[in-house]
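> Got a sequence here, can you build the structure:
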Amino acid sequence: MKRIALFPGSFDPFTKGHEDIVLRGLKLFDEVVIGVGRNARKERYFPLDQMMELIEGAFQAHPAVRVISYEDLTARVARNEGAKFLLRGLRNTTDFEYENGISQVNRYVYDEIETVFLITSPDLAPISSSIVRDLHRYGQPVDTFLPYKL
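Now for the predicted structure:
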């Protein structure tokens, strides 16, 4: 049976830290599905279609990576995609506290799901989507933090 992991997030934008988690996840799983969550109550900074294209381009050399968008509970999306694992990156203990609660709820929704946490590589830990958005918003170059060119 294929070991499929869903890597969910808003990815607004998708950073080199996210890329690192996916590439390391490919060593553990047969397939990694990058799930770009849509939230109707939250306005994106980077358009969803643009981000999906950029992520797909960044992984075109990796056929075991797929990119989808979704607007549903993450655990239900995982079940629908045949994923038994959620892949998550942790930069610090604050991330762990947040992710731990979410992982418990995901198990409630889909009892066969396991959340796998990977610790972010130290050189990438300071990067966050919100920091990249702020830099970009105020005209600072951000390509250093992204696995693609904007």
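> C-alpha from now on. contacts and neighbour counts both.
Fine.
> mind listing the helices for the chain?
16-25, 48-58, 74-81, 93-109, 129-137 (DSSP state H).
> Among those, which comes closest to Val67?
helix 48-58 (6.3 Å; Cα to Cα).
> ok, and for that closest one, which residues are buried?
Leu48, Met51, Met52, Leu54, Ile55, Glu56, Ala58 (16 or more other Cα atoms under 10 Å).
> Over to stretch 143-150?
Phe145, Leu146, Pro147.
> ok now do the second one, which residues does it touch?
Right, Leu146. Contacts for Leu146 (Cα atoms under 8 Å, 6 or more residues apart in numbering) come out as Phe14, Thr15, Lys16.
> Pro8 now?
Ile34, Gly35, Val36, Gly37, Thr74, Leu86, Leu87, Arg88.
> what's the distance between the closest residue to Tyr110 other than its chain neighbours and Phe14?
Excluding its sequence neighbours, the residue lying closest to Tyr110 (Cα to Cα, 6 or more residues apart in numbering) is Ala75, at 5.8 Å. Noted for Ala75: a distance of 21 Å to Phe14, by Cα to Cα, to the nearest Å.
> Here is the second sequence; please produce its structure so I can put it next to the first one:
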Amino acid sequence: MGKAIYPGSFDPITNGHLDIIERAAKIFDEVIVVVLPNVSKNNLFTLEERVNLIKTVTKKFSNVSIDSYSGLLVDYANKNNITNIVKGLRAVSDFEYEFQMALMNKKLNPEVETVFLMTSNNNSYLSSSIVKEVVKYGGCISDLVPPEVEKEMIKRYT
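Take a look at the predicted model:
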């Protein structure tokens, strides 16, 4: 089914993100996880650190690669001849925002399609922000993020 981009800030990557990556990898021939900066967020990890963590935890997927980009996602898609964007949805509030983004991407490039994947039930509450909050106050995140990510997060907060 061709290539797809799965974009996000991934600060940090969670088991919810990995669930979407795994499911997208079953649908598309190739999935490129594109790590984007988000200046409106207080990042825990640098862009390079996020890319390296994602490479580590996605090694098992033969058709998944990792890249980073600063700019409009649709420009990345155009430069790389990709017409599919994968977005994960947890709640109605996610849909409203992502729907607007999908429509804007479609306006900027009518060839681009956005595919929405609903989160698995066990990840519906999970976000990078929540994970950072829990670990900051000493809570257990072992079932929320991959072990490699948990280790790095604990280092940051101790």
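> Now do the helix or strand that contains Ile154 of the second structure against helix 47-57: the angle between them, please.
Element membership of Ile154 of the second structure [criterion: DSSP states H and E] is helix 147-157. Taking axes from the mean of the first three to the mean of the last three Cα atoms, to 10 degrees, helix 147-157 of the second structure and helix 47-57 form an angle of 150 degrees between their directions.
> Please convert the helices of the first structure to TSV, extending it with distance to Val65 of the first structure.
Shown next, in TSV, are the helices of the first structure (distance: least, Cα to Cα, whole Å):
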stretch	distance to Val65 of the first structure
helix 16-25	8
helix 48-58	8
helix 74-81	13
helix 93-109	22
helix 129-137	21
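> For Ile119 of the first structure, find the nearest of the ones you listed.
helix 16-25 (8.3 Å).
> Now do the buried residues in that closest one.
Lys16, Gly17, His18, Glu19, Asp20, Ile21, Val22, Gly25.
> and which of those is nearest Lys2 of the first structure?
Gly25 (13.8 Å).
> Give the full set of residues in contact with that closest one.
Contacts of Gly25 of the first structure by Cα under 8 Å, 6+ apart are Val32, Leu87.
> Can you tell me the closest non-neighbouring residue to Leu18 of the second structure?
Per Cα to Cα, 6+ apart, closest to Leu18 of the second structure is Thr58, 7.8 Å.
> number of nearby residues for the one you found?
For Thr58 of the second structure, the count of nearby residues is 17 (other Cα atoms under 10 Å).
> Quick check: it touching Val51?
No: if you go by Cα atoms under 8 Å, Thr58 of the second structure and Val51 don't touch, sitting 10.6 Å apart.
> Just want to check the distance between the residue mapped onto Val131 of the second structure from the first structure and Leu150 of the first structure.
Under the alignment by TM-score structural alignment, Val131 of the second structure pairs with Val132 in the first structure. From Val132 of the first structure over to Leu150 of the first structure the distance is 12 Å, taken as Cα to Cα.
> ok so, going back, for the equivalent of the residue nearest to Tyr110 of the first structure over in the second structure, which residues are in contact?
When the second structure is aligned by TM-score structural alignment, the residue opposite Ala75 of the first structure is Val74. Applying Cα under 8 Å, 6+ apart, one finds that Val74 of the second structure lies in contact with Asn105, Leu108, Asn109, Val112.
> change it to 10 Å
Neighbouring residues of Val74 of the second structure by Cα atoms under 10 Å, 6 or more residues apart in numbering: 5, 80, 82-85, 102, 104-109, 112.
> and what of Arg137 of the first structure?
So Arg137 of the first structure contacts Tyr45, Ile131 (Cα under 10 Å, 6+ apart).
> That one and Ala61 of the first structure: what is the separation?
30 Å.
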